[in-house]
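S.K.: let me see the structure of the following:
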Amino acid sequence: MPKPAERRFFRADVAVPEARSFLRHVLSQWDIIDRSDDALLCLSELTTNVIRHAVPQGGYFLVAASLIDGRLRVEVHDQSGRLPHINCPDAEDVSGRGLLLVDALADEWGVQPHVPSGKTVWTEFKIETRQEPASGVIAC
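M.R.: So this is what the prediction gives:
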């Protein structure tokens, strides 16, 4: 099982592609291609929400990834107590669909509030793991 990975990002528009690049690199290191597009899109939505709604100017957020029991978990940590919620945008609205996408793509997602402040918004994806053949066994 690979060691969890995490990285801090400062609030800036470039943080979204930087966070995606970070996760893409981690998934590559872990040899995960199954569900990587879903995980990357969900991370984009969560980091966009953090930048727009949760992190003050000059602040930062943390992205963490772990792999446990065939599940990829991607987390976004911030210091805001403001909890995300799913919107019901009209057809004319140009934003407000991020958590709808997360809800549709992730196998599970949720929010864990922190005391005294902050939260973690997490997503999980069931993934196929490569099974290594037992020592001395030749794969067909």
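S.K.: going by C-alpha atoms from here, please, whenever you check contacts or count neighbours.
M.R.: Noted.
S.K.: name the element Gln112 belongs to?
M.R.: strand 108-113 (DSSP states H and E).
S.K.: now show me the structure for the sequence below, then we'll compare the two:
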Amino acid sequence: MLAHPISASIARRCVGRTLTAWGRADLVECAQLIIGELVANAIQSTADVTAAGADLVAPGGLVESQPGVVGVGLYRIGGRVVLEVWDRSRLPPKLVNPSMEDVGGRGLLLVDALATVWGYRLSAIGGKVVYATLDEAA
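M.R.: Reported below is the predicted structural model:
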């Protein structure tokens, strides 16, 4: 999907519908919060990568520009649900403790609190995949 702010909302809706269709409505709220945060982080990471390459000039003096994309995956392994988000950045996600004055930086704290397990891996196609799992007891 395009790396656009509306994409987090689209991903939340898709995850909610899919989990409900799978008979896992018990996980919808947590999964929607997690996927929203992961997609928002991926959009930011994609924007950072795009900005870093913005000074690359194509022949003829034109700056090559294409919208960034992020990938979203949702699948089951036994009773566990796995949420994944891919972005072009290879930089690992950072779990930080923001101060009370900080405007952002709390998304991965939420993911850490809700997910059974979360982490990342580098992707064979470039970039990284950040994943989170939810078990039946979530």
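S.K.: where does the TM-score land?
M.R.: Once superposed, the chains reach a TM-score of 0.81 (TM-score structural alignment, normalised by the length of structure 2), with 120 aligned residues with a CA RMSD of 1.5 Å.
S.K.: so the strand holding Gln112 of structure 1 matches what in structure 2?
M.R.: The alignment of strand 108-113 of structure 1 onto structure 2 (TM-score structural alignment) spans residues 117-122.
S.K.: give me the contacts around that stretch.
M.R.: Applying CA atoms under 8 Å, 6 or more residues apart in numbering, the external contacts of stretch 117-122 of structure 2 come out as 90, 92-93, 111-112, 128-134.
S.K.: swap the cut-off to 10 Å and go again
M.R.: For stretch 117-122 of structure 2, contacts defined as CA atoms under 10 Å, 6 or more residues apart in numbering pick out 82-93, 108, 111-112, 127-135.
S.K.: pull out the buried residues from that stretch.
M.R.: 118, 120, 122 (16 or more other CA atoms under 10 Å).
S.K.: swap in stretch 52-68 of structure 1?
M.R.: Buried, per 16+ other CA under 10 Å, within stretch 52-68 of structure 1: 54-55, 60-67.
S.K.: quick one: which of those sit in strands?
M.R.: Counted as lying in strands by DSSP state E, out of the buried residues of stretch 52-68 of structure 1, are 60-67.
S.K.: tell me how far the strand holding Gln112 of structure 1 lies from the chain's centre.
M.R.: Computed by CA atoms, centre = their mean, to the nearest Å, the chain-centroid distance of strand 108-113 of structure 1 equals 11 Å.
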